[in-house]
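**Student:** Give me a model of this one.
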Amino acid sequence: MAELLKAIKGMNDILPPDSARWEWLEDTVRALMRRYGYHNVRTPIVEPTALFVRGLGEVTDIVEKEMYSFEDSLNGDKLTLRPEGTAGVVRAINEHSFLYEGGKRLYYIGPMFRHERPQKGRYRQFHQVGVEVMGFAGPDVDAETILMSAALWRDLGIEIGTDVKLELNSLGQPDERLAHRAALIAHLEAHIDLLDEEARRRLHSNPLRILDTKNPAMQPVVESAPKLMDFLGEASLEHFQAVRRTLDVAGIPYRVNTRLVRGMDYYNLTVFEWVTERLGAQGTVCGGGRYDGLIEQLGGKSAPAVGWGLGMERLLLLIEELGKGPAPRVPDVFAMTLPGSDAPSVVAALESLRAQGVQVVLNPLGKDGPASPKSQFKKADASGAHYALVFGPDELAQGKVAVKPLRGGGEQVLETLSDVALWGPRLRAHRS
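**Tutor:** The predicted model follows:
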């Protein structure tokens, strides 16, 4: 026997019935995007490595530790499996001059790849939903993207303020961050003995990320560090206040978290995260913000942009923890073929039903013909179907089929197959 091949660690198969939950989430997302006027964008899974080095920052965890990068054996190109979606969308926007006619509202759903230690809800191949709004500079768009994420929680039955909580901050503009950076480095150097190895390594390359440390021993140093908010100018503060006013009017509760910095270098002004404590330690379910400099940084004409991303695996874990999600998927009809029935006639009749939108599962014939009626009725009941169609030889000879309700009572009746357009839709009426 050949050796059994298995999936790569941290890259998982999604099989029924779990796949139905994924489809339900994807359908919910797509319906939300249509309500807000967003259009789907699809970019390659493999991109030039330089795209992420330039876009995310050389000293980010993603670029330093987590990317799946390799050299193309044919031409020597340095390539990377995409670790996130924004940089690829910006690359596509620039390459196709997609903002030439004005701003765009875009979304994507797809797999991403990071080489990290697999754990529940965090895998090496994971899936993201992301939105990117490009070409609009106003704080109203920042607020709209946040409100759209809040609408998604409501659509999924997730309670805002209890199941998920919104944290908000402003990173200001590059010159304001430079002034804060100098003050932050001075503060951290004054407490160098209290910094761990990771913080010392980042002290001069990316000190802002030190504020996001989870090391308890460093919390006093972080808490007493200069706050970026104190370095923001009038325009940045007004932008932030405008976002807050819109959220207040919309009734979305939030907490201003001055330590919220996000993991990529490209953010400016508004940043936000939706966090939960329902999955054990507090974790981020969705996060994003404004990144006005990234389009130009990646070779395009300067344009403002804002967006967010969420990990589908982690969100599905939260939905499961809350006892939410779709009802089990069951067919409308389970079709049974009795001994002596003409199988081609049965298959043709079921195709007529499916053309009426009826969801039909046919119990397949075995190599020795149909199973016993008792066995088939047992399978019909286990399928969860609302009706059984019983194709017997006598009924088929008359052009009829027996329709037996399996849920909610009712009598078995005979229906004429040539009149399927009249009675077929009744078999799916339970869905409404």
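**Student:** Could you use CA atoms for every contact and neighbour count after this?
**Tutor:** Noted.
**Student:** Tell me who's in contact with Val275.
**Tutor:** Taking C-alpha atoms under 8 Å, 6 or more residues apart in numbering as the contact definition, Val275 lies against Val164, Lys165, Leu166, Glu167, Gln282, Gly283, Thr284, Val285, Cys286.
**Student:** want to put them side by side, so please do this one too:
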Amino acid sequence: MSKTLQAIRGMNDLLPEQTPLWRYFEGQVARLLDGYGYRQIRTPIVEFTELFKRSIGEVTDIVEKEMYTFEDRNGDSLTLRPEGTAATVRAMIEHGLTGGGQPQKLWYIGPMFRHERPQKGRYRQFHQIGVELFNFTGPDVDAELIALTWRLWQQLGLAESVTLELNSLGTAQSRARYRDALVAYLSERLDQLDEDSQRRLKSNPLRILDSKNAQTQALLVDAPRLEDYLDEESRAHFAGLQARLQALDIPYTLNPRLVRGLDYYSKTVFEWVTDQLGAQGTVCAGGRYDALVEQMGGKQTPAVGFAMGIERLVLLLETLGKVPDELARQVDVYFCAFGEAAELAALQLSERLRDALPGLRLAVNAGGGSFKSQFKKADKSGAHFALILGDEELAARQVALKPLRDDSEQQTIGWEALPEHLAACLAQVK
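**Tutor:** Next up is the predicted model:
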């Protein structure tokens, strides 16, 4: 017997009962970004592997362990994108969109791929919404990114369940000085480091700062502090960001060990974290990457951005009970028709209603059925109202309108008056 076909581990189906919440969340974010003047960009999910080696860094965990990389028929090494910033930067350079100091405010949405151990809120195919800004140098846009995410949490009812953590990594030069000091300190205590941190000491020592190993964290208490190595420009930038957040009454905490997992970050880095999802606490993160465009072959271009994980934020909404009740409703109105002539008339009337009431969610019963069976379908759909058309209503050019969610009386409405009357009834229940 052949093996039952299944989805690849960590790459999940999104079923019809789940998609309303996803569409709700994505719609909230899209409208918010439109309101701040951001424009959407869409890039391929497959890129040349070199793009990610050059941008993310060859000695990062993502490039070394987690990427889905393969050779195509031409012998080119291709990779399913593990994150969205590199592809956006590539597109900016390729199409000349960063030249001449031209400012860009962009956002994207789509699947990303990393070969990690799947767990709740963390998958091998996962989805992100990201924002990338180019040719903005000051802390004002850093603050804007944080402000719009703060507004999103308020709109979604999550503001009390997330915390903002901030740090500054400084410029590449100041970070290099700090790196040397940290390596010197930890090298003297090499035998006290966990195995993973010993490996990172040679390849990416700053990542040791966010080690989850308790012994390593204890060792870091007396380690050199990154803030002591910051240049004056980075200090001023970070102070400017904090001043703006304070002016906006956005609460935050300083986390000197926040470094992020990608090599391209500089100056500001931030994370929105929650304690409601267990180990998968980061729901949105980002920062500045002022050197990345030049590093990838473009002209020197200041840049900043963030990405948020849709799976984790949807899970957070579910965990906290912040899912709007309306999302469980498939349609607003269910049209029941009995008999061939009534079915034809219902088909015509339904199209007239859709013309008159844009956005109306109207389902017309298909496949016939008894009065009882059609009403069972109407109730299951979650509709507020059922429209009923039988021989008597057809002869009188009327439709019966029956409320399904309360004990209000059934009404009879003429065909011509139906759009206006139905609109008024729906306005009362929404």
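**Student:** quick one: TM-score?
**Tutor:** Remark: TM-score between the superposed chains equals 0.95 [TM-score structural alignment, normalised by the length of the second structure]; 425 aligned residues with a C-alpha RMSD of 1.6 Å.
**Student:** Mind putting the contacts of Val275 of the first structure into CSV with neighbour count, distance to Met218 of the first structure and secondary structure?
**Tutor:** Below are those laid out as CSV (neighbours: other C-alpha atoms under 10 Å; distance: C-alpha to C-alpha, whole Å; DSSP: H, G, I helix; E, B strand; the rest coil):
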residue, neighbour count, distance to Met218 of the first structure, secondary structure
Val164, 23, 27, strand
Lys165, 20, 25, strand
Leu166, 22, 25, strand
Glu167, 19, 22, strand
Gln282, 11, 18, coil
Gly283, 15, 19, strand
Thr284, 20, 21, strand
Val285, 20, 25, strand
Cys286, 23, 26, strand
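**Student:** Can you find the partner of Ser236 of the first structure in the second structure?
**Tutor:** Applying TM-score structural alignment, one finds that Ser236 of the first structure aligns to Ser234 in the second structure.
**Student:** three-state assignment of the nearest residue to that match once chain neighbours are set aside?
**Tutor:** In this structure, Ser234 of the second structure finds its nearest non-sequential neighbour in Gly170, 5.2 Å apart by C-alpha to C-alpha, 6 or more residues apart in numbering. Following DSSP: H, G, I helix; E, B strand; the rest coil, Gly170 of the second structure is assigned to coil.
**Student:** Leu353 of the first structure too?
**Tutor:** Per three-state DSSP, Leu353 of the first structure ends up helix.
**Student:** Tell me which residue of the first structure matches up with the residue nearest to Ser234 of the second structure.
**Tutor:** Using TM-score structural alignment, Gly170 of the second structure pairs with Gly172 in the first structure.
**Student:** Which of the contacts of Val275 of the first structure are retained in the second structure?
**Tutor:** Checked against the second structure using both residues aligned by TM-score structural alignment, their matches' C-alpha atoms under 8 Å, those keep these contacts: Val164, Lys165, Leu166, Glu167, Gly283, Thr284, Val285, Cys286.
**Student:** Contact partners for the last one?
**Tutor:** With contacts taken as C-alpha under 8 Å, 6+ apart, Cys286 of the first structure has the following neighbours: Glu273, Trp274, Val275, Trp308, Gly309, Leu310, Gly311.
**Student:** now the third one
**Tutor:** Remark: with contacts taken as C-alpha under 8 Å, 6+ apart, Leu166 of the first structure is in contact with Pro253, Tyr254, Arg255, Phe272, Glu273, Trp274, Val275.
**Student:** tell me which element the third one falls in.
**Tutor:** Spelled out, that is Arg255 of the first structure. Per DSSP states H and E, Arg255 of the first structure falls inside strand 254-256.
**Student:** Provide the aligned range in the second structure for the helix or strand just after that strand.
**Tutor:** For strand 254-256 of the first structure, the succeeding helix or strand toward the C-terminus, using DSSP H and E, is strand 268-276. Counting by TM-score structural alignment, strand 268-276 of the first structure falls onto residues 266-274 of the second structure.
**Student:** For whatever residue of the first structure lines up with Gln192 of the second structure, give me its contacts.
**Tutor:** Under the alignment by TM-score structural alignment, Gln192 of the second structure pairs with Leu194 in the first structure. By C-alpha under 8 Å, 6+ apart, the contact set of Leu194 of the first structure is Ala217, Met218, Val221.
**Student:** how does it look with 10 Å?
**Tutor:** Neighbouring residues of Leu194 of the first structure by C-alpha atoms under 10 Å, 6 or more residues apart in numbering: Leu188, Arg200, Ala217, Met218, Gln219, Pro220, Val221.
**Student:** distance of it from Ser205 of the first structure?
**Tutor:** For Leu194 of the first structure, the distance to Ser205 of the first structure equals 18 Å [C-alpha to C-alpha, to the nearest Å].
**Student:** And stretch 154-170 of the first structure, what's buried?
**Tutor:** Residues of stretch 154-170 of the first structure classed as buried by neighbour count (16 or more other C-alpha atoms under 10 Å): Leu156, Ile158, Ile160, Asp163, Val164, Lys165, Leu166, Glu167, Leu168, Asn169, Ser170.
**Student:** That's all I had, so thanks and see you.
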